[in-house]
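Enquirer: I would like to see how this sequence folds:
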Amino acid sequence: RKDLKLIITSATIDTSKFAQAFQDAPVIEVSGRMYPVEVRYRPIDPVLEEKGETTYVDEVVACVEALQNERRFEDILIFLPTEQDIRETCERLGKRCSGLVLPLFARLSAGNQRLVFNPAPEQKIIVATNIAETSLTIPGIKYVIDAGLARILEYNPRSQTTGLPIKPVSKSSAEQRKGRCGRVQDGICIRLYSREDFAERPLYTTPEILRSNLAGVILRMLALNLGLITSFPFIDRPHPKNIRDGIEILRDLGALIRDESETEAEHYKLTDIGRTMSQFPLDPRVSRMIIEAKKEGCVNEIAVIAAALSIQDPRERPYDKIDQAAAAHAQFAHPESDFLTYLQIWNRYSDILEKMQSQSKLRKFCRDHFLSYRRMVEWRDIYHQILEISSGKNIIYKNRKSVKIEIDQTISDKIHRSILSGYLSNIARKKEKNFYTAAKSRDVMLYPGSGLFNKGGDWIVASEISLTSRVFARNAANIKSEWLEELGRDHCRYTWWAAHWEKNRGQVVALEKVILFGLTIVEQRTVAYERINPEEAKKIFIREALVMGEVGRKLPFLTHNLSLWEKIKTMEDKLRKRGIAVDEETVARLYEQRLPLISDIRSLQKLIRDKGSDDFLRLREEDFIAEDPDPQDLNQYPDHIKIGSAALACRYRFEPGLAQDGVTVSVPLGLLSRAASENIEKHLPSLLQEKVFYMLKSLPKNVRQKLPPLVQIAKIFSKRETIAENSLPMALSKYLLHEYQLTVPVNSWALDKLPPHLNIRYSVIDDQGSEVTNSRNIGELQKELIEQVHRTSLDAYRGQWEKNNITGWNFGRLPENIELMGKHGLAGYAYPALQATDGVINLRLFSNPQESAINHLQGVAALYDIRFAEKLKQLKKNIAPGGGLKIQVANIGNPKQLEQSIMDRVKKDFFYQPWRSPEEFINHANAIDTKILSYGQQVITAIAPVIKSFTDAYDLLQKLMQKNRTNNPVLKFLKTTLMELHGLIPINFPALYSFDRLRDLPRYCKALSIRAERGSLNLAATESKLQDVAIYAKQHQKIVDNTAPMASAEKKNKTDELYWMIEEYKVSLFAQELKTPYPVSPKRLNQLIREIENIIY
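Expert: Got it, this is the predicted structure:
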């Protein structure tokens, strides 16, 4: 219409800006009658306010008291920013001031709001928010008290939260407040801020379009084809970031996309969803969930919720009945969803409406349940409008009925999926109790008034995230996380890692994480990698499935290829050399050349079927060879070793550091003893040659220099020498002595320092071919397993052979050993023997012949102890030293120990016999019956000179030590000599030494005495000679330390001979006058030492 006129009215409008925006439109000012208003500035002390010692509520109360003290009892209007401030002020004024105190704010019930307009017989004091600034005109106001503050709606595009911060009002708002007290008479306006503060405030309140969510504005503009948003002539142009935020919200909702037909980036166009959303005069988020409800089949339910979200909350909370209202509202609360709470209110209201059909009864229901009747009517109207628009029919029904909604789990899920489609960016994940992390890293708290408070689930969605005292999630509901990806797939960010072949699934998979608006909605799940990266999936399939042979199904071509490759790799293991077989990358390339883009077994099998066979995937032996090995070298490493008619399998591994490195020979349990007696190494000449080389290499450098090239020696030795099992060190020592006149003691070979692979690894297997145990020492392996077999087999023989508490030979002849028969035949041998334990003699079966022999000697001796018990008592009386001899013995040690040593000597020489038959036992007993006592006397006769010579030396040393008690060097020398005397003749010497050696001991004691006397007079000369002795004593000790327990008798005897030759050397050095039985000199000592060193074992 060309004659259309648009009239814009406002009390606080910036008229010049609007006039300019509409081609200098005329401005008509209509001023009402105003009476003079006195303005009083009463600013709050900022220091006291900062400390919390005063607040604007305190100042308001003080102002009212001051006015009443001045006898000013006309009506007062007080402006405060929040409901809480109003409640606190009303409570304090009611206690301290006269008059009728009334609150006024938007959420106050209509009945309570009407009270401010009713005449009152006394002064009215109205405490209001900025609702009384322009929305309502209250008559009869004489005084205004203005805190100068208000909650101002602000939208933060960065966090997408709506806040109501308390801010200073503009000058125009302050003037509008002042004008409320000059309508009917002169007025007084008291401002709780300074004149300077007022002067610095902006003239007008910031336009709402600059502090609002622009999504709805942008949607409407695009629907009306108003052109580019950025170039639209807004009266107040929004900030670009607010426009970008509005566009982002609409894109999140699927309402618009970039217009690719336009060259400018700011061009957008509506999607089908966006065009449908624009038909609803609602918030875009609400419109979006209505569209989703059509898809879900719950339009009626969502229409109810959408209408509720489009009006002010119908639940009222009267100032003086807060607790009653809360109790009434709790009847409707749903523990899982505040949106379902709306539906429960709707259902109760619909029941009453249908049953009563009476306005008065409806109003009573609303009053009883603290619901606003006016808002409930508004709710129904908007609900029907939504259904009309949604159905596409522009029909207005006069008799609209509210349909009761049945809610079950299925419809509940549909409802919340629909809500989620509109408020997807308002999802949140629980951190703890009522605290959540919302989309885009916002920290929010469930609103205490929510039905979910203290009961919220792991995931929620809220229709509002707003900032007041903190960021609250209001109107919330529990949701299922599995809904999020489906609804927000276009906004999800996917990351993949750990792509790998999954044998059980038969495909290449990866782990996937899904993030929506910064929140992880899927922490980790397994997905097919082919759809993500088919090229890389193929490579993984080839590398991990085909090359490694890790497939769950039998593929003939793969079995063929792996067998060929394993054959070539076995050559490497045998020769301990890499580079013969091709590497994994080479095999992978061979498959890549033959396969299309596939990464799973099912596709591979289909490909083989399509081609008619798997020949195209079968590789040749030469495909796996990188370098041809020498056939002669390979022949040195057999796959089987013959032991009689049996063939022992050999497995080779070239994996230094692993337990299986080297060659493993599989030995059936029944062939273990046979294998232990064989020289297995002779069947592996290259291994033996390498082992000998390393043994030679371990020799000291000065020894190696005397030999030809070690490789040459190892090669010749390995071919020529016949080596018994476990005697390689002995054979090699003999070989070096014979061929090169080089002495290498057997125990000097450092076999434990050889590389592990040079010792054969023996794997003992059972009848099923499973490994029982393994070791690189077949002797220990045999001992371990034979002991196990023996323990089993011995149990069957013990009852037959073993006897307890034996006191005489009443059990016949004892064999050296008995055969133990097991389930596989001969399981080994047991060795019967007598055993004496704590004075009790038993007949026992032993599994070790050495242990049996030792125990049997002791057992036979114990039987003789019983037989000759009386004789032994008599012997003990005869040998007990008395008088002066007892005193002399005390210098050596305990006389009782000496007695026992003499007894032990007699028993050792007479009783410790290896007899196996009763005849042998009895015949020997008869032979020694008359000799025991006389033999004891012989021992006493032999030791008497020793005791006397010891005593003489001991007394001399005591005398010399007393004499030289202040001469520390001499005293130290004498003490060392005394220790040597005790070492030469210990208390058990009768049992230690032969009769020949006993005869030498007095001479050694005499020589020691002479050395002590001369040393006390000329210590330097004596110690000089002792240094010569010490050289040989140390060499003797070194030989002792290096002699193995199982060393030959020859070596042990020679070592003992060296000890006594050193004693004779002492005689020749310090007491030449005593003579020696044979010539002794350093030359002879060195010769004997060399002889011992040349004994290789």
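
Enquirer: could you use CA atoms for every contact and neighbour count after this?
Expert: Will do.

Enquirer: number of residues surrounding residue 899?
Expert: Using other Cα atoms under 10 Å, residue 899 has 22 other residues around it.

Enquirer: thought it was touching residue 876?
Expert: Yes. In this structure, residue 899 is within contact of residue 876 by Cα atoms under 8 Å, at 7.1 Å.

Enquirer: for residue 142, helix, strand, or coil?
Expert: When classified by DSSP: H, G, I helix; E, B strand; the rest coil, residue 142 comes out as strand.

Enquirer: measure it to residue 177 for me?
Expert: 12 Å (Cα to Cα, to the nearest Å).

Enquirer: one more to line up against the first:
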Amino acid sequence: YVVDTGTARISRYAPKSKIQRLPIEPVSRASADQRKGRCGRVAPGICIRLYGEEDYASRADYTTPEIQRTNLASVILQAASLNLGPVERFPFLDPPRPESIRDGYRTLFEIGAVDERHHLTERGRRLSRLPVDPRIGRIILAAHEESCLADVLIIAAALETQDPRDRPYERRQLADERHAQFHDDRSDFLSYLKIWDFYHDLKERLSRNQLQRACINNFLSPTRLREWTEVHRQLMQLVANDRMSIGRRSNRYDAIHRALLAGYLSGVAMRTGDHEYTGAGGIKFHLWPGSCLLGSKPTWIVCGELVETSRRFGRTVAKIEPDWIERLAQHLVKRHYSEPHWYDKTGAVMAHERVTLWGLPIVAQRRVHYHKIDPVAAREIFIREGLRHSVGHVWEAAERDENGAADPRRALQFAFFRHNEQTLRDVERLASRSRRADLLVDQFKLYRFYDARIPSDVCDLDRLRRWLKGSPDNEHLLTMSPGDFDDADVSDKGTANFPDTVTLGILDLPAHYHFEPGADDDGVTLDVPQAALAQLTEGQLAWLVPGVLEEKLTAIIRALPKGIRRNLIPAPDTARQVAAELTFGEGDFWTAVLGAFSRIAGEPIEMSSVRLDKLPPHLRMNVRVLDDEGNAVAEGCDLKQLQNSITFDAPTTSSSVAIDQRWHRDALTSWDLGELPEQVLVRRGSIDVPAYPALVDNHADVQLR
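Expert: From the prediction side, this is the model:
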């Protein structure tokens, strides 16, 4: 009797997912007829089909040819080695699908057997001489490079044959217990080595019958073990003929699994769930229930095989390190670069590199030199940020740490950079004093300056240092002057027109400049000692500084009534004429200016005609009152209000600022002072202030103060 269920597990390779599927499918009519032929060979028999006749009639005549449902990598490799031309044009009896051919080429490219143009490589020629699956061949070649060929040949032979372990359904629990002695928590592949050692140890000690019984007791197939041994012998002979040194067993985990990884790069997967892994192209799967790694659940694994039955499983898996993948898959990984930035520690432009293999993040974020990726962009960032933020440090090659990073403690500073920093500060001060934003050196001006002078291949501090050492003129070439950014005439007159100190009578008062419209200290600020405040007048302060005289005269003309103003137009020309006639700082400002305007207008112009509220705030002197310690006690543009609110304190011995003892004497009863000057200068804070010696009558004696 024969009972035909009408179904069978048929191996089908899915090129897109690279999964060897074992679905249960209806058998073809030819297979059904073959099953029927199993009965009635020696006597009349009966075949019972568990499906209808209509179902039988609707089935395909023959089972799909194996060439149309398997991986074609081996076929393509042999065709290429025999120079049979493109496999797409080969006259197969049953031509494979185009997607299967493309997948075969992808597999060969993955293991380095063909290049991107599908031409056979030297490695491909070596693989074609090994009568094994191309992936197994790649593993053998990698094992030779890793000096672990003796170990890997055992595993390769096992992968080329059927698994020697038996697991009968009715005794599966006992079989699992016996097989547990061969487990390795890190790798299913290493189980093969343990089985191999177990079998050959018994083989040396036991007779043939005893060996067979021992294998059966441990649920190992003696037939498959002998087949495994024979395949291993053949592989040993093949690699010896190819002049590969086999050597001795090393049991080096890393070397063995790097060799395995070389053949199974598409089997790399990362754990993304409790028991779930994600492989190439986002394929999700679980570990095979019998895997040794089921309990440890490593983050990164390599699978020898992906199968799909009731679920998708990874079989024969091992734990790997992600840094192995990048070295072996240089031709497959994709590199993504982001956030290029200047990095002071290396004195170079760096970027974050992300390395992926078929969507898996092999390297999440690694800092790399950006000039190797985009030298033009790296040079631009070097000029825009490196020369601006690096504080001019150059790193000597001999002064790097073990990671290649520069040591900031041993930094040398560029001479041109120190000079340029001072030049930029000078230009910034000039722009603030002259209230000309166009003089400010922004990043675009700075970039254009360096871009025009630094060679195109200089994109970090090391290269800049070497270029500067190449010629003494190069350092001078990068040295800035104010004339590189602004009107040279403005630069030359900047100090005279916008002095650091303003002289009012015998006082030399520090002047500060700030360019920020709307701010309280916008314009010129004068530091005035508290003791000297009473000596100032509005007429003195109104002169401001020479650099803004024309601007202030123009603003005054525009603040006059229209009837008067029309006699002074055009205002800028009149202001320029009057500024040339006046002696700056001589006498009262308003008397001198209104007198000049009156002569030009042909009529008297009174102070009451000037609408002071129409003058821009920065054209009024801001006064900052300082105590003897140099601290600000009051500030404002209204001199009278400041003078009324601040009381004058004469210098005393209790002052923190020492007073010249020549003008500070007590208990005088006779004249030994010589001739007293009408006025002397005493130090108040950081400023010399005029003081007037005087005698104080105490009845019994006098004091000099």
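
Enquirer: what is in contact with residue 142 and residue 177 of structure 1 at once?
Expert: Counting by Cα atoms under 8 Å, 6 or more residues apart in numbering, no residue touches both residue 142 of structure 1 and residue 177.

Enquirer: for residue 390 of structure 1, what are its contacts?
Expert: If you count contacts by Cα under 8 Å, 6+ apart, then residue 390 of structure 1 has residue 290 around it.

Enquirer: that one pairs with which position in structure 2?
Expert: Superposed on structure 2 with TM-score structural alignment, residue 390 of structure 1 falls opposite residue 239.

Enquirer: make sure that match is indeed in a helix.
Expert: Yes. Judged by three-state DSSP, residue 239 of structure 2 forms part of a helix.

Enquirer: so who does the equivalent of residue 215 of structure 2 over in structure 1 touch?
Expert: Alignment note (TM-score structural alignment): residue 215 of structure 2 maps to residue 366 of structure 1. For residue 366 of structure 1, the contacting residues are 372, 373, by Cα under 8 Å, 6+ apart.

Enquirer: roughly how far apart are residue 366 of structure 1 and residue 333 of structure 1?
Expert: Residue 366 of structure 1 is 16 Å from residue 333 of structure 1, by Cα to Cα.

Enquirer: same question for residue 542 of structure 1.
Expert: 59 Å.

Enquirer: okay, those two: which has more neighbours?
Expert: residue 542 (27 against 20).

Enquirer: the more buried one pairs with which position in structure 2?
Expert: That one, residue 542 of structure 1, aligns with residue 383 by TM-score structural alignment.

Enquirer: try residue 271 of structure 1
Expert: Counting by TM-score structural alignment, the partner of residue 271 of structure 1 is residue 121.

Enquirer: who's in contact with that match?
Expert: Contacts for residue 121 of structure 2 (Cα under 8 Å, 6+ apart) come out as 112, 113, 114, 115.

Enquirer: and those residues as a markdown table, adding secondary structure, distance to residue 532 of structure 2 and neighbour count?
Expert: Converted to a markdown table, the contacts of residue 121 of structure 2 look like this (DSSP: H, G, I helix; E, B strand; the rest coil; distance: Cα to Cα, whole Å; neighbours: other Cα atoms under 10 Å):
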| residue | secondary structure | distance to residue 532 of structure 2 | neighbour count |
| --- | --- | --- | --- |
| 112 | coil | 89 | 22 |
| 113 | coil | 92 | 26 |
| 114 | strand | 91 | 22 |
| 115 | coil | 88 | 17 |
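
Enquirer: what's the closest of those to residue 362 of structure 2?
Expert: Nearest to residue 362 of structure 2 among the contacts of residue 121 of structure 2 is residue 112, at 19.7 Å by Cα to Cα.

Enquirer: residue in structure 1 paired with that closest one?
Expert: That one, residue 112 of structure 2, aligns with residue 254 by TM-score structural alignment.

Enquirer: list the contacts for its match?
Expert: Going by Cα under 8 Å, 6+ apart, residue 254 of structure 1 touches 271, 273, 274.
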